[in-house]
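>>> all I have is the shape, not the residue letters:
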């Protein structure tokens, strides 16, 4: 999850709209992947672009399911820690698809296919074969 310190709050709650708060900074305590989503929302008859930073697959699925005449997703990027992407640093890459399945212990596993064709997973053991997952369900696929 994202977190923030009260000192990072910009203004007072509600000054940017009912129920909204703005922050100068947020952080994450866990080194897990998250999603950076470019969206367009219809506001007062015109589309306005914004960025959503989503913590996990349920929030991504919620946003994908909400698409319609007043909300469009332009593209999704995934931000992955080094242990997921196999490099020395965090990376943000354009996402092709996200799927969820279950391992032999019925634990959920996320598969992330990025623009380069690489498929990352959030399983915590080396040598994991994503073909061994059961009940794999695609949650998001980028338009072609």
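Ah, there it is. Not measured: the values here are computed from a predicted model.
>>> from here on, contacts and neighbour counts on C-alpha atoms
Noted.
>>> residues contacting the spatially most central residue of the chain?
Centroid-nearest residue in the chain, with CA atoms, centre = their mean: residue 35, separated by 2.1 Å. Counting by CA atoms under 8 Å, 6 or more residues apart in numbering, residue 35 touches 52-56, 60, 76-79.
>>> just the closest of the residues you listed to residue 26, please.
Residue 26 has its nearest neighbour among the contacts of residue 35 in residue 53, at 10.5 Å by CA to CA.
>>> use this one as the comparison:
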């Protein structure tokens, strides 16, 4: 999850003619978990705009995926992974090709991330989830596989 602090707020809304939007110099991440940096296309009137969105969780990414339509669509998803997941010394940002929720032979649930460059990361979910019957693709750059 991301949080903001009042001292980090930048007061540009009135200057830009948008009093409903708040601007921040930085946000804080409260968990040491993977998150997503997503390039989103949005239609505003006759214009198509591109924005970058920080998504703190898989459930929030799924919500954004479900909201896709004529006015909003995903252009690119980057997985930002901590060292415990990527096997490195620190955080990494890599293009996400596919993410699925699956179970292994002993019925242990996990997320499997397929990344550009042939990397795969697996994140165990802990106790077996009884409602998870078979592998489920959550995200794929190939729309036909979703």
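Arrived safely, thanks for sending. Here the structure is a predicted model, which is why all the values come from computation and not from measurement.
>>> among the contacts of residue 35 of structure 1, name the ones in helices.
Per DSSP state H, helices hold the following members of the contacts of residue 35 of structure 1: residue 60.
>>> and the gap between the residue nearest to the centre of structure 1 and residue 121 of structure 1?
14 Å (CA to CA, to the nearest Å).
>>> for residue 134 of structure 1, same thing?
14 Å.
>>> higher neighbour count, the two?
residue 121 (20 against 15; other CA atoms under 10 Å).
>>> what ranges do the helices span in structure 2?
According to DSSP H, the helices that structure 2 contains are 13-16, 58-66, 83-86.
>>> now distance to residue 112 of structure 2 and mean neighbour count too, for those, in TSV please.
As requested, those are exported to TSV (distance: least, CA to CA, whole Å; neighbours: other CA atoms under 10 Å):
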stretch	distance to residue 112 of structure 2	mean neighbour count
helix 13-16	40	10
helix 58-66	12	14
helix 83-86	11	16
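>>> how about these, which one is nearest residue 109 of structure 2?
helix 58-66 (14.4 Å).
>>> packing partners for the longest strand anywhere in structure 2?
Criterion DSSP state E: the longest strand present in structure 2 is strand 92-103. For strand 92-103 of structure 2, the elements it packs on are strand 72-81, strand 109-115, strand 136-140, judged by 3 or more CA pairs under 8 Å, 6 or more residues apart in numbering; DSSP states H and E.
>>> how much does that strand stray from structure 1?
For strand 92-103 of structure 2, the mean deviation from structure 1 after alignment is 1.2 Å (mean CA distance after the TM-score superposition for structure 1).
>>> that older thread, out of the helices and strands packed on strand 92-103 of structure 2, which is closest to residue 89 of structure 2?
strand 72-81 (11.0 Å).
>>> next, the angle from the closest one to strand 136-140.
100 degrees (axes from the mean of the first three to the mean of the last three CA atoms, to 10 degrees).
>>> so strand 72-81 of structure 2 matches what in structure 1?
Using TM-score structural alignment, strand 72-81 of structure 2 corresponds to residues 71-80 of structure 1.
>>> so what's the gap between that stretch and the chain middle?
Taking CA atoms, centre = their mean, to the nearest Å, one finds stretch 71-80 of structure 1 lying 7 Å from the centre of the chain it belongs to.
>>> average gap between that stretch and structure 2?
Averaged out, stretch 71-80 of structure 1 is 0.7 Å away (mean CA distance after the TM-score superposition for structure 1).
>>> would you mind listing the buried residues in that stretch?
71-73, 75-80 (16 or more other CA atoms under 10 Å).
>>> can you check stretch 39-49 of structure 2 too?
In stretch 39-49 of structure 2, counting by 16+ other CA under 10 Å, buried: 39-42.
>>> and these as a markdown table, adding distance to residue 12 of structure 2?
What follows is the buried residues of stretch 39-49 of structure 2, written out as a markdown table (distance: CA to CA, whole Å):
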| residue | distance to residue 12 of structure 2 |
| --- | --- |
| 39 | 23 |
| 40 | 22 |
| 41 | 23 |
| 42 | 21 |
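>>> ok, those vs residue 105 of structure 2, which is closest?
Taking the buried residues of stretch 39-49 of structure 2 together and measuring to residue 105 of structure 2 by CA to CA, the closest member is residue 39, at 35.3 Å.
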